[in-house]
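[1] show me how the following folds:
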Amino acid sequence: MNQDVYTLEAARVPLLVSMPHTASAVPDDLARTMTAEGRAAIDADWHIDRLYAFARELGAGMLTPRYARYVVDLNRDPSGASLYPGRSVTELCPTTTFDEAPIYRDAPPDAAETARRISAYWRPYHDALGAELRRIRETHGVALLFDAHSIRSVVPRFFDGRLPDLNLGFGGGTTAFGEIVEGLAGIAGTSGYSHVVDGRFKGGYITRHYGAPGDGIHAIQLELAQATYMDEAPPFSFDEEKATALQAVLRDMLGWLLDWAARR
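    Okay, the predicted model is just below:
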């Protein structure tokens, strides 16, 4: 299914992979108001759709947006509430890059413009996400949501030092059964990559909002350090050798989730 602001490939198995930050396009009317950094969408989760392309072979659903997070952040609360109170975060409609450079040449989006973007871009993505999770659960008895992200391994604004390679988030243990947390953490722990569970990234709005284990929907966020599969400096090149090694671990994780669902 294709829409103007997202693409949804329906799941054949009880797994949906959401990639809310993989896009880098900016509508022309908004691009004219932005700085060069804003137009370049430099904080995209680069190549995540390419990295997880193998999930189609498993029968997983795939949901991707058309436009960059600078237009509106699909992984933020539409009310504007902070996911990490007291810490530096980017807004629902970001006004600065991760390095705190301005995204807009003049005034940032006001309340009316923010509401327009929620209606035009944020809501359609979430309507599709919620509907597909419900369909999966009705079809299979359980739905698994894997929210796929990546970020530069060093971003002083958000965390000290270098980020672990694999950052699993379960909303502090609230978005999936404990056996899922243990299973995926076990794979990460033997992968050869550094990892953490519910560390700096505990899962964003998507993971925390849709994860409802008691209702048969389990949500996981995986934030990857981009150094594990790409060049973190422009032009942000995909590293085939690194990516192939990482994909073996990701395949193990998604395969484990599907095996778990089959045992339920």
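
[2] switch to C-alpha atoms for all contacts and neighbour counts from now on
    OK.

[3] residue ranges of the helices in the chain, please?
    For the chain, applying DSSP state H gives helices covering 28-31, 36-40, 48-51, 55-58, 111-117, 123-140, 178-189, 205-210, 240-263.

[4] now the first one, how far from the chain's geometric center?
    Okay, so that is helix 28-31. On the basis of Cα atoms, centre = their mean, to the nearest Å, helix 28-31 sits 24 Å off its chain's mean C-alpha point.

[5] and the third one, by the same measure?
    Between the centre of helix 48-51 and the centre of its chain there are 11 Å (Cα atoms, centre = their mean).

[6] buried stuff in that helix?
    Residues 48-49, 51 are the ones in helix 48-51 that count as buried (16 or more other Cα atoms under 10 Å).

[7] and if you look at the fifth one?
    Buried residues in helix 111-117, counted by 16+ other Cα under 10 Å: 114, 117.

[8] I'd like the structure of this one too, to check against the first:
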Amino acid sequence: MDCVTGDFEHFEIREPTAHTIPFVYNSPHSGNRYPPSFLNDARLDSVAIRRSADHYVDELFAAAPELGAPLLAAHFPRAYLDVNREPYELDPKMFDGALPPFANINSLRVAGGLGTIPRIVAENMEIYRRRLTVEEGLSRIDALYKPYHTALRRLIARTHTRFGFSILIDCHSMPGNIRIAGSEIRPDFIIGDRFGTSASADLSRAAISFLTDLGFSAARNKPYAGGFITEHYGRPVRGLHALQIEINRALYVDEVTLEKRPEFEAVAGALSCFMRLMAEFADEFGSTTALAAE
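    Modelled structure (predicted):
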């Protein structure tokens, strides 16, 4: 998957023939369509600039529409704009001119170079040759961030209206060297539910159980508990559940060349099984939720 340039739609919604299960799948970081002006401003080559992307994650979850759920996928790259942040987490050192007073310039993500408009990719690899104008930054948010979240909100609202509850699965990948703190374990998957605040614990436990049954190692919340999307859209007391799923890239990608490994199709097949098992569990989960609300 090389960098693609030129005109493009910013994201797509892959709709099922019929929306039959209470899920929305979201892949916000797998885009690979890079504006030429962005590449011209970057000091990184076409491989290095892709180091923070969730490579092929939208393809790994491509079976979602066949199973009856929509899949929202960004086409723009995470290095250009990150929709898994607050809308205005911006680093003033990146811009010529003063940012608006409502910008969050003090978040930990901004301090780490990973705000709404990232300063770095991967391990402190600086992206830009120059400072951006404030207008450039705000225009990206208006053109990309706001429409993306409008689309995601509508999908979640539609699902909630149709089924009485909704389950957002926010799909990501993580570097192969990630370990669980205090151990040498490198999990294949991490399920994040913001420590129980973004989704029912039953959903998290089910997800981990299904992944384990499929032969993978899975952990919960450590070291990834979920980002802005999981936190913002997860309101389990209102029947709005949001889980983040992180996949170990080493399972399916050569982390040097960023090309698919031979195991890619097997991982995609396993995830199709996982999504089917989650859908079956949601039937029982929905019935239990409805009874509890009566």
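
[9] and the TM-score between them?
    Here the TM-score for the pair of chains, by TM-score structural alignment, normalised by the length of the first structure, is 0.86; 260 aligned residues with a Cα RMSD of 2.9 Å.

[10] hmm, back to that, need the helices of the first structure in JSON lines with distance to Ser88 of the first structure, can you?
    Converted to JSON lines, the helices of the first structure look like this (distance: least, Cα to Cα, whole Å):
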{"stretch": "helix 28-31", "distance to Ser88 of the first structure": "25"}
{"stretch": "helix 36-40", "distance to Ser88 of the first structure": "19"}
{"stretch": "helix 48-51", "distance to Ser88 of the first structure": "24"}
{"stretch": "helix 55-58", "distance to Ser88 of the first structure": "33"}
{"stretch": "helix 111-117", "distance to Ser88 of the first structure": "20"}
{"stretch": "helix 123-140", "distance to Ser88 of the first structure": "25"}
{"stretch": "helix 178-189", "distance to Ser88 of the first structure": "27"}
{"stretch": "helix 205-210", "distance to Ser88 of the first structure": "16"}
{"stretch": "helix 240-263", "distance to Ser88 of the first structure": "29"}
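
[11] turn the buried residues of helix 48-51 of the first structure into JSON lines, columns for distance to Tyr6 of the first structure.
    Shown next, in JSON lines, are the buried residues of helix 48-51 of the first structure (distance: Cα to Cα, whole Å):
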{"residue": "Ile48", "distance to Tyr6 of the first structure": "15"}
{"residue": "Asp49", "distance to Tyr6 of the first structure": "13"}
{"residue": "Leu51", "distance to Tyr6 of the first structure": "18"}
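
[12] one step back: tell me the most buried of the helices of the first structure?
    helix 205-210 (a mean of 21; mean count of other Cα atoms under 10 Å).

[13] which part of the second structure matches that helix?
    Taken onto the second structure by TM-score structural alignment, helix 205-210 of the first structure occupies residues 228-233 there.

[14] average offset between that stretch and the first structure?
    Mean deviation of stretch 228-233 of the second structure relative to the first structure after superposition (mean Cα distance after the TM-score superposition for the first structure): 0.5 Å.

[15] go ahead and name everything in contact with that stretch.
    Under the contact criterion Cα atoms under 8 Å, 6 or more residues apart in numbering, stretch 228-233 of the second structure has outside partners 83-86, 170, 193-194, 197-198, 240-244.

[16] same question for stretch 185-204 of the second structure.
    Residues outside stretch 185-204 of the second structure that contact it (Cα under 8 Å, 6+ apart): 176-180, 207-208, 211, 216-226, 230-231, 233-236, 240-248, 251.

[17] again, only using 7 Å
    Stretch 185-204 of the second structure has contacts (Cα atoms under 7 Å, 6 or more residues apart in numbering) with 177-180, 216-221, 224-226, 230-231, 234-236, 241-248.

[18] compute the first-to-last residue distance for it.
    20 Å (Cα to Cα, to the nearest Å).

[19] that one: which residues count as buried?
    Buried residues in stretch 185-204 of the second structure, counted by 16+ other Cα under 10 Å: 186-194, 196-200, 203-204.

[20] among those residues, name the ones in strands.
    189-192 (DSSP state E).

[21] tell me how many other residues crowd Gly204 of the first structure.
    The burial count assigned to Gly204 of the first structure is 21, neighbours taken as other Cα atoms under 10 Å.

[22] the residue nearest to it when sequence neighbours are not counted and Ala68 of the first structure, how far apart?
    Nearest non-adjacent residue to Gly204 of the first structure, counting by Cα to Cα, 6 or more residues apart in numbering: Asn75, 5.8 Å away. Distance, Asn75 of the first structure to Ala68 of the first structure, using Cα to Cα: 12 Å.

[23] which of the two has more residues huddled nearby?
    Ala68 (25 against 22).

[24] which position in the second structure pairs with the more buried one?
    The alignment partner of Ala68 of the first structure in the second structure, by TM-score structural alignment, is Pro77.

[25] which residues touch its match?
    For Pro77 of the second structure, counting by Cα under 7 Å, 6+ apart, the contacting residues are 29-34, 53.

[26] 10 Å instead, please
    By Cα atoms under 10 Å, 6 or more residues apart in numbering, the contact set of Pro77 of the second structure is 3, 10, 28-35, 49-50, 52-54, 83.

[27] ok, His172 of the second structure - contacts?
    Neighbour list for His172 of the second structure: 26-30, 53-58, 189-190, 226, 244-249 [criterion: Cα under 10 Å, 6+ apart].
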